[in-house]
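K.L.:
quick one: sequence and predicted model below, then my questions.
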Amino acid sequence: MSRKVAALVLAAGASSRLGQPKQLVEFHGERLIDRAIRIAQQAGASPIFVVLGAEHERILDALTTSDSGTRILINKGWKRGMASSLALGAAAAERVGADDLLVLTCDQVTVTPEHLMRLMEGSHREHVVASYYSGRRGIPALFPDFAFHALQDLTGDTGARDLLQDDAVFTVPLPGGEFDVDTPEDLHRLRAMEHDSAHSRVQIGSIEDTKRSPAEDLA
C-alpha cells in the first residue's frame, strides 16, 4: 500500500535578523519559499502545507505556485515560536489522513528533492528520520503519524529538536545542511554560492563546446 506523505514548509517567522522576509529572497531566480514548495513536490509529497505568519499577506501575493496540492496555513500565534507552526501543520496532516509528515524550512538551499526522498525512504512508518549535519540532527525531517500528537504538544522556539534526539531516530547525511539564511552575512554567502554555481555551469558549457566530434570537424 502506498504511503500518503504530506509536507510542511515552515515559513512563519519575521526574519528580524535578516531585515527582510527570507521567504522572498531569490536564489537562481526563484524565491526561497517557491523553491521549498517545488522540491517537496518533486520529492512526491502531497498535500504541501505552507505555514505563514509574519507579513503573510505580502508573501501570499508573491507566491507563484498554483498547484491545488499546496495549502496555506496562517499561524496567528507565530510570535510564540516555531513549535506553534509545527503543531498547526501536524494537526493539518492528521486531518487529511497523512501517513507521514515531511518538515522543512524555506531557507536551507542545500536541500534537494533527492535528499527529501531519502528521508522518505528511510522511515517505513516505523521511525522518525532526521537530516544529519554539523554533528547534530535537524530538519528536514520526516515524522510518521505516531509522532503527530507529540508535534502538536511542542511549545517554544526549539521546534522539534527534542524529538529528534531519541536513539530510535534514523539519520540521513545532508552536507551543508547547517547553512540557512538568517543574517545579512548569510545572504552575502548565498549570493556567493549563486555566483560560484553559475560560473561552474559556464565553465562546463565552455568545455562541452570544445569537444567537437569528427563529423563536426569535417563540416
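P.N.:
Received, thanks.
K.L.:
when you work out contacts or count neighbours from here on, use the C-alpha atoms and nothing else.
P.N.:
Will do.
K.L.:
beyond the longest helix anywhere in the chain, next helix or strand please.
P.N.:
Longest helix of the chain, by residue count under DSSP state H: helix 184-210. Once the chain leaves helix 184-210, the next helix or strand it forms, by DSSP states H and E, is helix 214-218.
K.L.:
which other helices and strands does that following helix contact?
P.N.:
Packing partners of helix 214-218 (3 or more CA pairs under 8 Å, 6 or more residues apart in numbering; DSSP states H and E): none among the helices and strands.
K.L.:
chain center to the lengthiest strand in the chain, what's the gap?
P.N.:
Longest strand in the chain, counting residues (DSSP state E): strand 136-144. Averaging C-alpha positions (CA atoms, centre = their mean, to the nearest Å) puts strand 136-144 11 Å from its chain's average.
K.L.:
which of the residues in whichever helix or strand comes after that strand are buried?
P.N.:
Counting by DSSP H and E, the element after strand 136-144 in chain order, helix or strand, is helix 148-152. Within helix 148-152, the residues that count as buried by 16 or more other CA atoms under 10 Å are 148, 151, 152.
K.L.:
here comes the other one, which I'd like you to weigh against the first:
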Amino acid sequence: MITGIILASGFSRRMKKDKLLIKVDGESIIERVIKACINSKLDNVILVYRSKEVKEIGEKYNIKTIYNKDAYLGQSQALKLGMNEAIEANDYMFLVGDQPFLTSEIINILIEEYNNSHLPILVPYYNGIRGMPMLISSIFKEELLKITGDKGGRDIVEDNIFRVKKVYIKEEKLGMDIDRPEDLDLLNMNKK
C-alpha cells in the first residue's frame, strides 16, 4: 500500500504570501496537487496543513487532513505527522504542495517504476535536476522519524545511494516548484 503524504504546512517566507493558494488556470496550486494525487494510483492520500484555507481544500476532496501545530520545526515535522497517520503504508510517496504542473500520469509513472525496480527508494529527475515526489519504503520508517529541521528524506537518499531508483523525466516544468516571487514569472511562461 502506497500512501501519498502532501507536505503543505510551510510558511511561504520567500513568497511573502501563501504560495499554495496562488491560482494557476483558475485553481490553487495545492488543489492541483491534491487532484493529481486522488486521480492517481496512490492507495491513500494525507494532507499535512497549517492554514485553514488549505485544510478546507483538502476536505473538499475527502482526503485525510492533519494539522501541523509545530510547522515552525520545519518540513521534517510534516513528514513525521503524515507517516504516523499512514499506519498501513508499506511505502510513502512524499509530495510537496507547491508543484503546479505535477500530474496523476507522472505520479503513476513513478509508482510503476518503483514497483518494477525492487529498490526501496525512488527519486525523479526533471531535465537532470533532482525533484519530488519521492518514494521511500517503510523499511526506513525509523530513520525517517529521526529527521529534524527543514528537510525531508534527502539524507536517507544520500546514505543509500545504491538503493535508489532514478527516474528521468525530460520535461522540467512537470517538477517545477514555486518558492519565490520570481517563480511566478516562470509559472506564467510555463503555462503556455
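P.N.:
Sure, I can see it. Quick caveat: nothing in here was measured; it's all calculated off a predicted structure.
K.L.:
overlay them and tell me the TM-score.
P.N.:
A TM-score of 0.87 describes the superposed chains when it is computed by TM-score structural alignment, normalised by the length of structure 2; 186 aligned residues with a CA RMSD of 1.9 Å.
K.L.:
and the longest strand of structure 1 against structure 2, how far off on average?
P.N.:
On superposition with structure 2, the average gap between strand 136-144 of structure 1 and its aligned counterparts reaches 2.1 Å (mean CA distance after the TM-score superposition for structure 1).
K.L.:
tell me which other helices or strands that strand touches.
P.N.:
strand 100-105, helix 113-121, strand 129-133.
K.L.:
list the buried residues in the second one.
P.N.:
In other words, helix 113-121 of structure 1. 113, 115, 116, 117, 118, 119, 120.
K.L.:
pipe the residues you listed into CSV and attach distance to residue 45 of structure 1 per row.
P.N.:
What follows is the buried residues of helix 113-121 of structure 1, written out as CSV (distance: CA to CA, whole Å):
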residue, distance to residue 45 of structure 1
113, 10
115, 13
116, 9
117, 9
118, 12
119, 12
120, 9
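K.L.:
same list, the helices and strands packed on strand 136-144 of structure 1, but as JSON lines with distance to residue 191 of structure 1 please.
P.N.:
Output for those, formatted as JSON lines (distance: least, CA to CA, whole Å):
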{"stretch": "strand 100-105", "distance to residue 191 of structure 1": "19"}
{"stretch": "helix 113-121", "distance to residue 191 of structure 1": "22"}
{"stretch": "strand 129-133", "distance to residue 191 of structure 1": "22"}
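K.L.:
wait, which of those is closest to residue 94 of structure 1?
P.N.:
strand 100-105 (9.1 Å; CA to CA).
K.L.:
what span of structure 2 lines up against that closest one?
P.N.:
The alignment of strand 100-105 of structure 1 onto structure 2 (TM-score structural alignment) covers residues 91-96.
K.L.:
mean deviation, the matching stretch versus structure 1?
P.N.:
Following the fit onto structure 1, the mean deviation recorded for stretch 91-96 of structure 2 is 1.1 Å by mean CA distance after the TM-score superposition for structure 1.
K.L.:
quick check: buried residues in that stretch?
P.N.:
By neighbour count on 16+ other CA under 10 Å, the buried set for stretch 91-96 of structure 2 is 91, 92, 93, 94, 95, 96.
K.L.:
what residues does the helix or strand where residue 83 of structure 2 lies touch?
P.N.:
Using DSSP H and E, the secondary-structure element containing residue 83 of structure 2 is helix 75-85. The contact list for helix 75-85 of structure 2 (CA atoms under 8 Å, 6 or more residues apart in numbering) reads 5, 7-10, 46-48, 66, 68, 70-71, 92, 94, 141, 144-145, 147-152.
K.L.:
sorry, back to before: packing partners for the longest helix of structure 1?
P.N.:
strand 26-27.
K.L.:
average gap between the helix or strand encompassing residue 32 of structure 2 and structure 1?
P.N.:
Taking DSSP H and E as the definition, one finds residue 32 of structure 2 inside helix 29-38. Mean deviation of helix 29-38 of structure 2 relative to structure 1 after superposition (mean CA distance after the TM-score superposition for structure 1): 0.8 Å.
K.L.:
tell me how far that helix lies from the chain's centre.
P.N.:
10 Å.
K.L.:
just give the closest residue to residue 50 of structure 2, not the sequence neighbours.
P.N.:
residue 9 (4.4 Å; CA to CA, 6 or more residues apart in numbering).
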